[in-house]
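Chemist: Okay, predicted coordinates and the sequence, questions at the end:
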Amino acid sequence: MYQEMYTHLFNAMTDALEALAAHNYGQAETLLRQAQLWAEERYLEEEPTP
């Protein structure tokens, strides 16, 4: 699970940095927020381990 989350978040950060470089701040914020929500949902979907 964590490897998938890391990869997804890393890619989202890369995309957000590209958006920032293009001065597209709204897109950068959207990308980061979407990635944050995705990761949180994935984490909460996992069953807790004893």
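Modeler: Perfect, I can see it now.
Chemist: CA atoms for contacts and neighbours, from now on please.
Modeler: OK.
Chemist: buried stuff in the helix or strand encompassing Met5?
Modeler: Using DSSP states H and E, Met5 falls within helix 2-21. By 16 or more other Cα atoms under 10 Å, the buried positions in helix 2-21 come out as 5, 8-9, 12-13, 15-17, 19.
Chemist: gap between the most centrally placed residue in the chain and Thr49?
Modeler: Residue closest to the average C-alpha location in the chain (Cα atoms, centre = their mean): Ala35, at 2.4 Å. The gap separating Ala35 from Thr49 is 24 Å, by Cα to Cα, to the nearest Å.
Chemist: next, the one to line up against it:
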Amino acid sequence: MLDYRKMYFQLAAKVADAMDILLKALQEGEAEFMDAEPFPGFKVVAIKDEDRDSE
């Protein structure tokens, strides 16, 4: 008979490994983006919130 408990824990361990790999890739991508040079001609534009400004 198959050992479903063992199979379940093996699957759960592989899913956890996959999540760790994805999280590490996400963190590395975010760090690379934050360390990169800003885009040429890139500006921050403030948008006024009329509802907020009227209070």
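Modeler: Arrived safely. None of these values were measured; they are calculated from a predicted model.
Chemist: Could you get me the TM-score between them?
Modeler: Here the superposed chains carry a TM-score of 0.51, computed using TM-score structural alignment, normalised by the length of the first structure; 29 aligned residues with a Cα RMSD of 1.5 Å.
Chemist: same for the helix holding Met5 of the first structure, what does it pack against?
Modeler: Where contact means 3 or more Cα pairs under 8 Å, 6 or more residues apart in numbering; DSSP states H and E, helix 2-21 of the first structure is packed against helix 25-45.
Chemist: Just give me the mean distance for the helix it packs on relative to the second structure.
Modeler: Mean deviation of helix 25-45 of the first structure relative to the second structure after superposition (mean Cα distance after the TM-score superposition for the first structure): 0.3 Å.
Chemist: residues in the second structure aligned with that helix?
Modeler: Mapping helix 25-45 of the first structure onto the second structure (TM-score structural alignment) gives residues 15-35.
Chemist: what's around Phe33 of the second structure, how many residues?
Modeler: When neighbours are counted by other Cα atoms under 10 Å, Phe33 of the second structure registers 11.
Chemist: same question but for Asp35 of the second structure, I mixed them up
Modeler: When neighbours are counted by other Cα under 10 Å, Asp35 of the second structure comes out with 9.
Chemist: Same check on the one 4 residues further on?
Modeler: Residues within reach of Phe39 of the second structure, counting by other Cα under 10 Å, total 7.
Chemist: before we move on, what about Val15 of the second structure?
Modeler: Using other Cα under 10 Å, Val15 of the second structure is surrounded by 12 other residues.
Chemist: Please report the distance of it from Tyr4 of the second structure.
Modeler: Distance from Val15 of the second structure to Tyr4 of the second structure, by Cα to Cα: 16 Å.
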